[in-house]
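*Asks:* I would like to see how this sequence folds:
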Amino acid sequence: MKKYDYILIGSGPAAYKMSNLLAGTTRKVLVIDGGEFGGTCPNYGCEPKIFLEGATRAVLQSQQLLGRGIKQAAQIDWHDLMTTKLNRFNPWPAETKAIIAKSHDVEDGYAHFVDEKTVVVNGHEYRSDHIIIATGQHPNHLDIPGDQWTHTSTDVLSLPHLPQHVTFIGAGYVAMELATVLGAAGAAVTLIDHSDRPLKAFPAKKAAVVKKAMEERGIEFLFNTGVQAVQQQDEGFIVQTDHGEVPTDYVVDASGRRPNIEQLALDKAGVQFDRGGVIVNDHLQTSNPHVYAIGDVVSRPQAKLTPVAEFEGQYLFDYLEGHSAAAIEYPTIGTAAFTFPEIAAAGVTEDDVRENSAYQVKSFDLHYASLAAGQNDQSGRLTLVFKDDLLVGASEVGDYAADDINNFLPVIGLRITGEQYRQAVITIYPALADKIASSLN
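*Replies:* Got it, this is the predicted structure:
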């Protein structure tokens, strides 16, 4: 049995961050992964998704400018786009594994615990006083008749041919972003969701703006609708719902994501978990004092995002290496859906404080600004939430909402007053400065 100072189960952003930091020490480290090295984000998540968004944005912005200086809208060549995407991303798992292997031992395979300090991979036993679970999440799979005909977001991100009609089950981040891409490429798109609105992580009125824009491009929404089965027919499929049938060529199960814990045999290590993932304390330690968890596999209220995972990897390295004994304290976290228009938020939103008089809410229509007018962005709306003269939250819908909200993160996180901001910063004009004018007064 080989012994290590650290065993990292997983190689996604959280584990990759920690393994890079440990590479600068003399610690003996083993990194185990049974999937693609690098995890979800660079292989079948945010990185390839944002790559496809580049062409998508160009097409949709050109459509938005027809008759306003643009004579012909751009079009997506799906085959060329996918070929370019695959050429870029297919080498990444091997490259990531090779980078890790320069400093640490690696093992291809799925690990499971046999006791509180020991895991087994491919029949080999490994032992450590510090085992870190960083296995991430995977797409949920609805247990319905015909579920063998459904696909995942992973499949869509490497889809060789564009179907004529795509039906998504779900209307969260994944479904809305991929529906935007496929719709821009020319597919007819239907989204089915059991709730009454899309993008429930964002303010309702701003999510409604995104929905309306997508509907105007021909994307169909069916809310308060449950999917009962998927049935194959001679040409395509039928999605059976409690409100009728939806003929389609391709079905994507985008009903959510689940933590990758099934194969770990956590009970053998005495590690507690729930439906959200592995339960940890404020030092990312599990119920087993020798086992920790970082990244999307952790059960926590904070958004499951790549930067949050990397933050946890940095924190755990500092804590276990004795650089800090403090409990983890999460900073202000920004999040966005790369639809068109985009939607983004950070901190407290207007929906959180609708009936709370301790907060002041200011909203701004952005389409009057010269920048938005030149881009014909008629959707832009920014909302800022203040408490005791401090900015505590921001949300926006618009063509560049993610970048705009990123500009507010330091103001929120550093607790800067409007006066301090004005004395310290003069922003580039006419960009965000043109949009928000004196909003921080």
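
*Asks:* going forward, measure contacts between C-alpha atoms and count neighbours the same way
*Replies:* Will do.

*Asks:* which SS state does A179 fall under?
*Replies:* Secondary structure, DSSP: H, G, I helix; E, B strand; the rest coil: A179 is helix.

*Asks:* To compare with the earlier structure, here is another sequence to fold:
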Amino acid sequence: MSEFDLDLFVIGGGSGGVRAARIAAQTGAKVGLAEEYRFGGTCVIRGCVPKKLMVYASSFSDAFDDAEGFGWSVGATSFDWWKLIAAKDTEISRLENIYLTNLRKAGVHVFTSRARLTDAHTVELVNGKSFRAKHILIATGGTPFVPDIPGAELGITSNEIFDLKEQPRRIMIVGGGYIACEFACIMNGLGSHVTQAYRGTQILRGFDDDVRDHVADAMRERGVEIMLAHEPASITKEADGLHVTLKNNDLSIVDQVLFATGRHANTRGLGLEEAGVKLKPNGAIAVDEWSQTSVPSIYAVGDVTDRVALTPVAIREGHAFADTVFGGTPRKADHELIPTAVFTQPEIGTVGMSEAEARETGEIEIYRSTFRPMLNTLGGRDEKMLLKLIVAKDSRKVLGCHIVGHGAGEMAQLVAIPMRMGATKEDFDNTMAVHPTAAEELVTMRTPVE
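*Replies:* Here you go, the predicted model:
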């Protein structure tokens, strides 16, 4: 008789944990999974999926504005916040059910419960029931960080904005990362007056500087008030709204404050320290390249490890873990050349190095094109697209590709494939253009900028 009840117990029912549990179970392993909230995790329930639905909703304001230039007569339009939220809820519930159904079809024992470690092989549920597992996987993701200022409890995070009963007429979004910028554009497109307060000197830290400047300018043109080198000092509730006092003593009066000030690993109360699992200084779980922690029987994937906080990365890490430990095909998740999109308006798609990063590796050439796409001509919109390639001068290898504009995320996914194969600038040049498209600029830029 085995000393273990299960071959694997997964704590966390998000994208990474669900993928690992399903793949492991399909090899014949006996798998349990506990999720305390809803299956699908941050991405499906309160992240990527509902956000993208709201991005689509907010983009219709552009379509209505542009339609007249293309010969359409559009009458009076109005937006119903609650109708969008209700439709979003229906879709999220459908997706959650798919996640749960697929787990059960794979043979995973599912527990809707919080779980914690009591030792290197034991998981305990809140009802006191415990399981001995040969391997344990932590996939509890991340949680929003809220700054410690007076009145912070009056604000909300990206967790709560999807469930607001009413659309705020005036909203302050605190932060300059992709979540803050995406929601600034969403709420602006839906008709709210948006103020974005960020303590840094430019939004979207970590992205290519040309991209940052281009998107910031476009957001301002669309009506988002971006306040750089500003951050709240306190919030009070008054009769006319929330009074946000900034650290420079300026005052903003809004109906809602959204904190998008970063996320941290969701590791509290999991019993990790008691089990001997080493944590990073920021509270994330320290793992090696195989996603194994300092305790050999315990692994971790996804945002809880603070490697690359993206859903496809968590899925790839979870799958690699299951293949390695249960599938007999050891492999590591490759964190190089990860394409990503930021669903601002205009949209960002990027893969590879920024210009600043590339300059640290040696001599480079920059190919850049800024133009008004055909979509904006008849609509009378002045907003431009940006396409930028960063090329190593000696090897001619394309080190980075950065796109801002309609369909940028779709382009980034496709261009990531040749880049991972080591494509050179001449490989791009020798590829026939698809005309008329915005993406053809990727293969028609011939002269490097000064």
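
*Asks:* How far off centre is the top strand by length along the first structure?
*Replies:* As assigned by DSSP state E, the longest strand anywhere in the first structure is strand 390-398. Distance of strand 390-398 of the first structure from its chain centroid, counting by C-alpha atoms, centre = their mean, to the nearest Å, is 19 Å.

*Asks:* Where in the second structure does it align, residue-wise?
*Replies:* Aligned using TM-score structural alignment, strand 390-398 of the first structure spans residues 397-405 in the second structure.

*Asks:* Contacts made by the matching stretch with the rest, please.
*Replies:* 208, 211, 214-215, 345-355, 358, 384-392, 411-412, 415, 419, 422-425 (C-alpha atoms under 8 Å, 6 or more residues apart in numbering).

*Asks:* again, only this time at 7 Å
*Replies:* 211, 346-354, 385-392, 419, 422-425 (C-alpha atoms under 7 Å, 6 or more residues apart in numbering).

*Asks:* Pull out the buried members of those residues.
*Replies:* 211, 346-354, 385-392, 419, 423-425 (16 or more other C-alpha atoms under 10 Å).

*Asks:* From those, which land in strands?
*Replies:* Using DSSP E, those in strands are 348-352, 385-392.

*Asks:* Redo the residues you listed as TSV? Include distance to L251 of the second structure.
*Replies:* Shown next, in TSV, are those (distance: C-alpha to C-alpha, whole Å):
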residue	distance to L251 of the second structure
I348	32
G349	35
T350	36
V351	39
G352	40
M385	35
L386	35
L387	38
K388	39
L389	42
I390	42
V391	46
A392	48
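
*Asks:* and of those, the nearest to D65 of the second structure?
*Replies:* When those are compared for distance to D65 of the second structure (C-alpha to C-alpha), M385 wins out at 18.6 Å.

*Asks:* Now which residue in the first structure aligns to the closest one?
*Replies:* With TM-score structural alignment as the criterion, M385 of the second structure matches G380.

*Asks:* for H214 of the second structure, same thing?
*Replies:* In the first structure, H214 of the second structure lands on V209 (TM-score structural alignment).

*Asks:* Excluding chain neighbours, what is closest to its match?
*Replies:* Nearest-residue entry for V209 of the first structure: S379, 6.8 Å, with adjacent residues in sequence omitted and distances by C-alpha to C-alpha, 6 or more residues apart in numbering.

*Asks:* residues contacting the one you found?
*Replies:* V209, H367, V397, G398.

*Asks:* which of those residues does the second structure keep?
*Replies:* Among the contacts of S379 of the first structure, the contacts conserved in the second structure (both residues aligned by TM-score structural alignment, their matches' C-alpha atoms under 7 Å) are H367.

*Asks:* okay, the contacts of S379 of the first structure in JSON lines with distance to A229 of the first structure next?
*Replies:* Listed next are the contacts of S379 of the first structure as JSON lines, based on distance: C-alpha to C-alpha, whole Å:
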{"residue": "V209", "distance to A229 of the first structure": "30"}
{"residue": "H367", "distance to A229 of the first structure": "43"}
{"residue": "V397", "distance to A229 of the first structure": "34"}
{"residue": "G398", "distance to A229 of the first structure": "36"}
